[in-house]
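Visitor: structure, please.
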Amino acid sequence: MTALAWKINRLKLMGPGEVAWRVRQLAWRKAVAMGLGLANYPPAPALGRFGASFLAASGAAPAGALPPGIDAAALCRAADGLLAGRWNVFALRDAALGFPPQWNRDPRTGMAAPMAPGPSIDYRDASVVGDIKYLWEPSRHLELVTLAQAWRCSGDARYKDGARTLLLSWLDQCPYPHGVHWASSLELGVRLLNWCAAWQLLEGDIDGDWRQRWLNAVYKHCHFISRHLSRHSSANNHLLGEYMGLYMASLQWPCWPESARWRTMAERGLREQGLQQNWEDGVNKEQAVYYHHEVMDMMLLCQLAARANGSSFPADWLLRLERMAEFLAALMDTGGNVPMIGDADDARMLRLDAAGMPPYRSLLASAALLFGRADFKAKAGALDDRNRWLFGDAEVRWAALPDPAPGAAEQPRMAFPHGGYYLLGKDFGTPQEVRMVADCGALGYLSLAAHGHADALSFTLSMGGEEMLVDPGTFAYHTQREWRDYFRSTAAHNTVQVDGQDQSQIGGNFMWLHKARATLLGHEPGQFFAGKHDGYMRLRDPVMHERVIRFDAKRNTVIVEDTLECFGEHEVALHWHFAEGCQAETAGQTLHMAKRSKGLLMSCRFGDGPQLYCASTAPIAGWISRTFDSKAGMTTAVWRGTIRGSTTIVTEIALLEGASS
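Guide: Model prediction:
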């Protein structure tokens, strides 16, 4: 797609108010390029007015005074790796980037990004910056926190000196407001969050020059964010993250006359956006589970910081956060698997656990401690180091929450009507569990629907904690356009594709034009789901897709009826995506899928029987992406055929126990 085509598509999704606002932003970017309106000379900070720490065993506590249970050795090993110049950045593992790294060089491609004024850089253009995700990730400074934690754990001056070197090298190489690290306010917001945590861990051991340069940079970050907030069609998780950074910084460093105004702005924005971006039933409106997690984490961290400083967010805001945890718990099967619905970029707001507990479990552990919920504790399964740092009395509070009785069944919420997700299945939380999640939600949030996928009426299926039918994930963002488009396409989901087209029309990497609208027709918890979507009504001969899913708990069978209402002839494909480790055999119209002791026997009398793909590139099919920028082959089955007029296609799925692989 050309830059001109992208701009035309982007303009189509803007209202008059946004167009006027964009024009003002353009004028502001030009002013920044001319050096106008900048905070080149921050006022002197009022020292001694720092906020209270939201981390346990920080601030005035001596080095070595740690929250109970912390794996100090793991933190020191991680810090040693950094000091040796070894970094983990998405698919790059143990990469030799040096210490400190070259902050403006893409570690994946080696391309050096330009040092023009940040707001003027087109960071979406890989020919200009390389892969911007790889550039931005190290500059969020999660590793600065790791070094500070290692110093707190050990008192070893190497880690404190390493933190100083890392931060000052970034300030030297990334001068305000030049380069890609000044191009997105969200990046500044996440960086401020990590600076807060590192400051709290190092406080009292930051010398004069280091302290002064750091505080000057904080001021410039806050000044920049306050004037470059994401608005209108861009007001998604980015805006919440910008407010998060501004709020955390104004709490931690209330050192300037503007600090009170920044805190008021950020607190008001967090209150508004926390309610606006998340449905009443707890589903994040971006329709992407990983972004649901990120927004939850932002809200959680802001509440903990507020509480540490004698404040709190309102009761309705906290209730929304609790409902978000309930949604996450409902999605998670008994094996801890969560469907990869929508986009995911593997981002962590604040990494405090060197062992790397899965983020969804860790977040549910946080919710268990914050809300006193034993059911969240059961889903989380264990207390991790991240929560030991966040909750000073974590061990005591965790132990006070009752454990579930042996063999006790889980009672998840079964319907999320605002978000559009519905559960079917039985024996939740037990080894006999069957858990299906049906998607009848919107494509995404606001006019861009940036992080949604064309997955209306798709569903996932797991058995006893083993994933069987899956959502294949995301893989790429700004680069590798063909792969970006595949992973969010209709063909990459367990649903019906008509005439080789997507339900919704892609307009750019984070932009959808025509959007399918899904409507619920019926739901009986555990047993029945019916919905429809109008994504193919845009065709010359319009097609309405209606799907009915029936689960028979006694027979352990699933019946899927796909009705396509139309007058003319259409090519139809039913796509089914199976988790890694599934072994497939076909016989005529039947497919047998086995994974360890579980299996599926699928039968569909449509077309000439299933075609199987695994790691295919022509066409692209049979891929799964568990982590950003990593993909692997898995089995995809497709039933293809031609319909003439309204047609119902029936797929029978028998769920098998004791199947051999």
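Visitor: alpha carbons only for contacts and neighbour counts from here, please
Guide: Will do.
Visitor: is it true that residue 548 touches residue 523?
Guide: No. Taking Cα atoms under 8 Å as the definition, residue 548 is not a contact partner of residue 523, at 9.6 Å.
Visitor: can you pull the residues that touch both of those two?
Guide: Common neighbours of residue 548 and residue 523 (criterion: Cα atoms under 8 Å, 6 or more residues apart in numbering): 529, 530.
Visitor: doesn't residue 570 belong to a strand?
Guide: Yes. Counting by DSSP: H, G, I helix; E, B strand; the rest coil, residue 570 is part of a strand.
Visitor: quick one, what contacts it?
Guide: Contacts of residue 570 (Cα under 8 Å, 6+ apart): 498, 499, 642, 643, 644.
Visitor: mind doing that once more with 10 Å?
Guide: Neighbouring residues of residue 570 by Cα atoms under 10 Å, 6 or more residues apart in numbering: 498, 499, 500, 541, 543, 564, 641, 642, 643, 644, 645.
Visitor: which one (most neighbours) among the residues you listed?
Guide: Highest neighbour count within those: residue 564, with 25 neighbours (other Cα atoms under 10 Å).
Visitor: so that one makes contact with residue 541?
Guide: No. Using Cα atoms under 10 Å as the test, residue 564 is too far from residue 541 to be in contact (11.6 Å).
Visitor: compare with the first, here's sequence two:
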Amino acid sequence: MASSSQHTLMRYFETLRHLKPGQVYHRIWFRLARPKPDLRAAPSRRPAAAQWSAPARRHPSMTGATSFRFLSEPASLDEAGWDDPARDKLWRYNLHYFDDLNAADASARAHWHGALIHRWIAENPPGKGTGWEPYPVSLRIVNWIKWLLAGNVPPPGMVDSLAVQTRWLMGRLEYHLLGNHLFANAKALVFAGLWFDGRQADSWRQTGFSILAREFDEQILPDGGQFELSPMYHALAVEDVLDLVNITAVFADALEPRLAPSADHWRHCAPLMLRWLAALSHPDGKISFFNDAAFGIAPNNHELAAYAGRLGLVPSPASPGPVFLEDSGYARLELGEAVLIADLAAIGPDYLPGHAHADTLSFELSLFGQRVIVNSGTSVYGTGAERQRQRGTPAHSTVNIAGENSSDVWSGFRVGRRAKISRRHVEFLPERQTATASHDGYRHRPGRPVHTRTIALDGQRLTIEDTISAPGGNPAEAVFHLHPDVSVQQDSEAHGTLTLPGGKRVNWQAEGGRARIAPSSWHPEFKARHTSNCLVLPLRGGKSRLWLNWGGDTAKGSKFRP
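Guide: From the prediction side, this is the model:
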């Protein structure tokens, strides 16, 4: 057994060895650099060549002229200020985003918005505090420009502040993080570089386009998925791309010939990204929970599809049917009343796994339009114990060995050892759909065990078969987390019933060790916790099977034979 110091050294090695060399250099530079704000007056504004289309709408976050509700937590700006250390950093970030400027019914709050912008400028001196970190700067630049493009009149100082913020961002680009942060930086530069005119705006625009030329095809996979493999962050990426399509159409005459192909490429990719989002969503029209994912952060699917329609893009169908997203590694099985979404994927980009969970080979299931089997969701960020638990394998509907994690998620946004997928195969036949894959995330344990899961959907029955190679010394159990609205009954050690809202009943039967029902929780939004149950099935001799049947006599509650 490795000592604690050896374990720590190995964890750091496995975490750091995947970083790109530039990330290390830029992290040092970012910490040491001390840029000074450039307070010169703003460049002139560029006249629009076309009409701005209304963007996707979030739920309002302003509950009064100086009061807000973010992440299910209310607060007053007059009491908390702009940088209250008692608030989580993500809450403070949201305060500085200004998402409410473009939320539902924003025009009715325009007088609040103008006053809030004026107050932000007066109370957040350039370069000071959370509001001047590059990510909130990037989102705020975009939100302010969207608000102005909607026809609102800028309050005194707003236009000059936009220029100061953009100049500041040019010196604080997040090359040390890459991923969605750098993408947001580049998007903001494109927005400012198109909205403003002149040589400085040209520099902003060209820098933004140059970053996106490098990042877009790396971050958006050929099947349309965003490479962090989180449905929530994918939805945010869809919004980003639709916004870029929108702004480049409004200022199409400002695009040099070498930039126009990028705008065309974004427009071409947007429908594919919408299709991916639909494939990773349940029949209720909301996202599934793989990696960091929660409701209420990104615009919902309906809003994004409607936004695409206003831009003249063909929106994705409500259901794409069964599909294997091979580049991402997710499979959607859909047959009759069943929709199952399976994670046969890597945890995400090796150099950027901060939003990864140890959820390899987990799945989510809906029956009759109701979520039945779920993953934990995400209700907290940070580095606390609850964040660690929600990222861990036991919080997901998959197999864990000895309660350990299949990938070594740690410290809130770090991953050491990573599970690697092999032997992945998906098949869709008229009456039967299957998905199977293996992973080696427990290779550090005795015998280097490999977990293999086979999922089969046929007729009105689902079969989940799990095997662990080298079971000796590797006690394993399959955990199936149930949606809070699903009640579970156990009639014997291997049989029971699930009852869905509305009275639909699903028989379950298990083969392996003695099945049991255990308490669980579901976290569909930040700061939200719903008590639930899970069905736990130990693997006996390294094997287990679970059958679910919702056809024929199931409605009467009779047992069935697998």
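Visitor: quick one on the thing from earlier: in JSON lines: the contacts of residue 570 of structure 1, plus distance to residue 389 of structure 1.
Guide: Putting the contacts of residue 570 of structure 1 into JSON lines (distance: Cα to Cα, whole Å) gives the following:
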{"residue": "498", "distance to residue 389 of structure 1": "51"}
{"residue": "499", "distance to residue 389 of structure 1": "53"}
{"residue": "500", "distance to residue 389 of structure 1": "50"}
{"residue": "541", "distance to residue 389 of structure 1": "59"}
{"residue": "543", "distance to residue 389 of structure 1": "54"}
{"residue": "564", "distance to residue 389 of structure 1": "53"}
{"residue": "641", "distance to residue 389 of structure 1": "56"}
{"residue": "642", "distance to residue 389 of structure 1": "58"}
{"residue": "643", "distance to residue 389 of structure 1": "59"}
{"residue": "644", "distance to residue 389 of structure 1": "62"}
{"residue": "645", "distance to residue 389 of structure 1": "61"}
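Visitor: which ones among those residues lie within strands?
Guide: Assignment to strands by DSSP state E places the following of the contacts of residue 570 of structure 1 there: 498, 564, 641, 642, 643, 644.
Visitor: surely the third one touches residue 604?
Guide: No. Contact criterion Cα under 10 Å: residue 641 of structure 1 and residue 604 do not qualify, at 11.3 Å.
Visitor: mutual contacts of these two, please.
Guide: Common neighbours of residue 641 of structure 1 and residue 604, using Cα under 10 Å, 6+ apart, are residue 574.
Visitor: which of the contacts of residue 570 of structure 1 sits closest to residue 202 of structure 1?
Guide: For the contacts of residue 570 of structure 1, the residue nearest residue 202 of structure 1 by Cα to Cα is residue 500; the value is 56.6 Å.
Visitor: which SSE is residue 233 of structure 2 in?
Guide: Secondary structure assigned from DSSP states H and E places residue 233 of structure 2 in helix 231-250.
Visitor: equivalent analysis for residue 435 of structure 2, please.
Guide: strand 432-439.
Visitor: show me what that strand packs onto, helices and strands only.
Guide: Under the contact definition 3 or more Cα pairs under 10 Å, 6 or more residues apart in numbering; DSSP states H and E, strand 432-439 of structure 2 sits against strand 330-335, strand 338-343, strand 421-428, strand 451-458, strand 461-468.
Visitor: what's the second one packed up against?
Guide: In terms of contact count using 3+ Cα pairs under 10 Å, 6+ apart, strand 338-343 of structure 2 is assigned the packing partners helix 260-279, strand 323-325, strand 330-335, strand 363-367, strand 370-374, strand 432-439, strand 451-458, strand 461-468.
Visitor: find me the equivalent region of the helix or strand just after the last one in structure 1.
Guide: Looking back up the chat, that one is strand 461-468 of structure 2. As assigned by DSSP H and E, the chain's next helix or strand after strand 461-468 of structure 2 is strand 476-482. The alignment of strand 476-482 of structure 2 onto structure 1 (TM-score structural alignment) spans residues 572-578.
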